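Asks: next come a sequence and a model predicted from it.
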Amino acid sequence: MSDNGIRSDWATKDFYAVLGVGKSASADEIKKAYRKLARANHPDAVKDAPDAAAKHEKFKQVAEAYDVIGDADKRKKYDQAREMFASGRGFPAGGAGYSGTVNLEDLLRERGAGGGGGGFGDLFGDFLGFGAGQRRSQPRAARGTDLETTATIGFGEALEGVTVSLRIAADAACGTCSGTGGKPGTSPHRCQTCEGTGFVVASVGGAFSMNETCPACGGRQLVYDEACPTCHGSGRSRSARTIQAKLPAGVKDGQRIRLRGKGAPGERGGPAGDLYVAIKVTPDRVFGRKGEDLTIDVPVSFAEAALGAQVRVPTLGGAAVTLKIPAGTPNGRTFRVRGKGVPRKDGGNGDLLATVEVQVPAHLNDEARAALEAYAAATADAPLRAGLFEQTEA
């Protein structure tokens, strides 16, 4: 793997197809496709599924694809390399009709006129993992895979902030062999397949060849006569751990929190990946949320709306407040109670938005019915619907 994360075997991988997007897809389209596939194939979500192993492998492929084409710089180099490597265009190696194998490492050694920089060396040096005129002799550190999980929290916890425990499962260095792949107590020797370089030359198609990670030693350059009994020589094992994550006050349902360095461990001393936590907030029975404001529906009677009233309204986690309803308040009117909403980053709070819902009684006793009939008779001349007919006639 090169310093910028580009790996030689990516020339033969179609990351756009892995994510199910076109080559011209926007960054947002790529991100949406990645999130959808990551959720559908995450090991924690499919651990009991009959095809869990296949989905786990799909999850790793999706994460690898997004790590490349989800990064603008890597995506540009990936597209350039794929275009050049796909059919061998742009690398004449022996005149018309030549069909032999060309080693790109040899091409990269040619620095241009006068031995200066530029040309293929500058374009593909990072991609193949070695600089122009230089063969990489040591495997490079590799960053760990990014992981994704979900945290379900209560409505009040989302507003006030909360620390949650997250169970994370990921590939890590085998605890028995410490990632070497060999049986403890045995001595390694140089890999004969790659002659200790960690890479082998493989045909890409057409008239080209390129370096790939050695299948015998996995790029570790050394092999053991006896494989580790735990990981069977892979140097990796599945491990689970629990971490404590502090979610900030004011997180929203559907928000995605990034925890740096909490993803899968890196390889050969590389940094760990990141952990993305998708937030799911359980709805509250009384309160809703609109940005930094809380919302609440306040039932009032017809008499209270018509004559005016003072109504007590609850707040979330605090004392109730008294809401003054003016006479003649219509159904659906919203009142604002300052400072009783969602905590803000500046230390303040949003507001509480109280919306009046005028209640119509489903049943009336004789006294109430007589009173309403008297009211109806007293207001019979009120032209409530006259405007409707004037608009129709016009």
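Replies: Noted; the coordinates are in hand.
Asks: please make it C-alpha for all contacts and neighbour counts, starting now.
Replies: Fine.
Asks: what sits against Leu19?
Replies: Contacts for Leu19 (CA atoms under 8 Å, 6 or more residues apart in numbering) come out as 30, 33-34, 37, 62, 65-66.
Asks: with secondary structure, distance to Ile325 and neighbour count added, can I get those residues in a markdown table?
Replies: Below are these laid out as a markdown table (DSSP: H, G, I helix; E, B strand; the rest coil; distance: CA to CA, whole Å; neighbours: other CA atoms under 10 Å):
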| residue | secondary structure | distance to Ile325 | neighbour count |
| --- | --- | --- | --- |
| Ile30 | helix | 51 | 21 |
| Ala33 | helix | 49 | 17 |
| Tyr34 | helix | 50 | 23 |
| Leu37 | helix | 50 | 18 |
| Val62 | helix | 56 | 23 |
| Ala65 | helix | 58 | 23 |
| Tyr66 | helix | 55 | 22 |
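Asks: in the stretch 251-394 of the chain, which spans are helices?
Replies: Ranges of helices in the stretch 251-394 of the chain, per DSSP state H, counting those that start in this stretch, are 302-307, 366-378, 386-393.
Asks: try this one side by side with the last:
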Amino acid sequence: MSKRDFYEVLGVGRDAGERDIKKAYKRLAMKYHPDRNPGDDTAADKFKEVKTAYEILTDPQKKAAYDQYGHAAFEQGGMGGGGGFGGGADFSDIFGDVFGDIFGGGGRRGGGQHRAQRGADLRYNMELTLEEAVRGCTKEIRVPTLVNCDTCEGSGAKKGSSPTTCGTCHGAGQVQMRQGFFAVQQTCPHCHGRGKIITDPCGKCHGQGRVQETKTLSVKIPAGVDTGDRIRLTGEGEAGEFGAPAGDLYVQVHVQKHAIFERDGNNLYCEVPVSFTMAALGGEVEVPTLDGRVSLKVPTETQTGRMFRMRGKGVKSVRGGAVGDLICKLVVETPVNLSSRQKELLQEFESTLAGSDAKKHKPRSEGFFDGVKKFFDDLTG
């Protein structure tokens, strides 16, 4: 079925301004609203059509697209992303958004007393050592926040008194304003939607029901947490307004850099320096773990950078699963501050590695230099 021109739907010209479009929409929406036409499917369809035309023509980008391309701009895949008139619109929500609460009910914004606002959530950044994060611990923290006033117990009224019903809205939290045929409900300007007035405010909180205070809390850190993990303490955020629920406190974990270990998920990594004599001849070296020292066997002819895995010496994640491993990277340490005699011995040792057997003793370096020679031969050849 062909779709009607949006300007024709609203009965306005193409040069109509937003004010004229809105005026036409209100008139037609009143005429075709389902509350006024119960069981009339034709009126419901016309209401959807009017609503869609209004939404398009009051949005500058959509209006520009419609003026240039017509309905094609809003077919599936176009600017509108789905075509049709209004999709699954909720009539009470649509009408409430434009008029407040016409007809005195139905919309989300109509009637009802203002609910006291829930307290705000808070965030606390916690620094942990690697050992604390891996093993778990209990930390005491101090958090500045809003708490219920202990003098008035959060009511805001002076002790011995209580809030009184608002005389303007009679406790409803909203007042009705008539504009010709329309009846629009708004938040009561006197009690700000609470329905009650504090005539004798508490001297400590000055009628707010909350005061600023620094709370001391004990936080249990579970074993295996890592940087970026968040711990929620329910109800430890700011106190809510006039007895409303408190917010939550979120403890954001940051694990400090460790002098020996580096963590990656459930695994730990560390570098283990060994002498070139041990690397060549083999031996054993003590390696640190979070549970104490262990012995690592170094095979003969070990090259620098070789990795050794020590299973089960890593971390068990707070989310469960197997314990990670400790990955040790061996780094062959070059001796420094050599005496003259030590230098002579090294030179004598080096001379024994020269000759036709050099590749046998130094396979990586000899292979590297053979590759370099071939590279330059290819360039010049």
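Replies: Received the coordinates, thanks. The structure displayed is predicted, hence computed values, not measured ones.
Asks: quick one: TM-score?
Replies: Here the TM-score for the pair of chains, by TM-score structural alignment, normalised by the length of structure 2, is 0.66; 295 aligned residues with a CA RMSD of 3.8 Å.
Asks: related to what we said a few turns ago, can you redo the contacts of Leu19 of structure 1 as a markdown table with distance to Ala216 of structure 1?
Replies: Listed next are the contacts of Leu19 of structure 1 as a markdown table, based on distance: CA to CA, whole Å:
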| residue | distance to Ala216 of structure 1 |
| --- | --- |
| Ile30 | 34 |
| Ala33 | 34 |
| Tyr34 | 32 |
| Leu37 | 31 |
| Val62 | 25 |
| Ala65 | 24 |
| Tyr66 | 27 |
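Asks: with those in mind, which one is nearest to Ala93 of structure 1?
Replies: Set against Ala93 of structure 1, the nearest of the contacts of Leu19 of structure 1 by CA to CA is Ala65 (31.7 Å).
Asks: ok, the closest residue to that closest one other than its chain neighbours - how many residues close by?
Replies: In this structure, Ala65 of structure 1 finds its nearest non-sequential neighbour in Phe15, 4.8 Å apart by CA to CA, 6 or more residues apart in numbering. Applying other CA atoms under 10 Å, we find 24 residues neighbouring Phe15 of structure 1.
Asks: test my guess that Phe15 of structure 1 contacts Lys74.
Replies: No. When contacts are counted by CA atoms under 8 Å, Phe15 of structure 1 is not listed as touching Lys74 (11.9 Å).
Asks: shared neighbours, the two?
Replies: Residues touching both Phe15 of structure 1 and Lys74 (CA under 8 Å, 6+ apart) are Val68.
Asks: and the residue nearest to Ala65 of structure 1, what is it in contact with?
Replies: By CA under 8 Å, 6+ apart, the contact set of Phe15 of structure 1 is 65-66, 68-69.
Asks: which one of those residues sits closest to Gly291 of structure 1?
Replies: Set against Gly291 of structure 1, the nearest of the contacts of Phe15 of structure 1 by CA to CA is Tyr66 (30.2 Å).
Asks: quick check: Thr193 of structure 1 vs Glu267 of structure 1, distance?
Replies: Separation of Thr193 of structure 1 from Glu267 of structure 1 (CA to CA, to the nearest Å) stands at 21 Å.
Asks: again, but for Phe85 of structure 1
Replies: In terms of CA to CA, Phe85 of structure 1 sits 27 Å off from Glu267 of structure 1.
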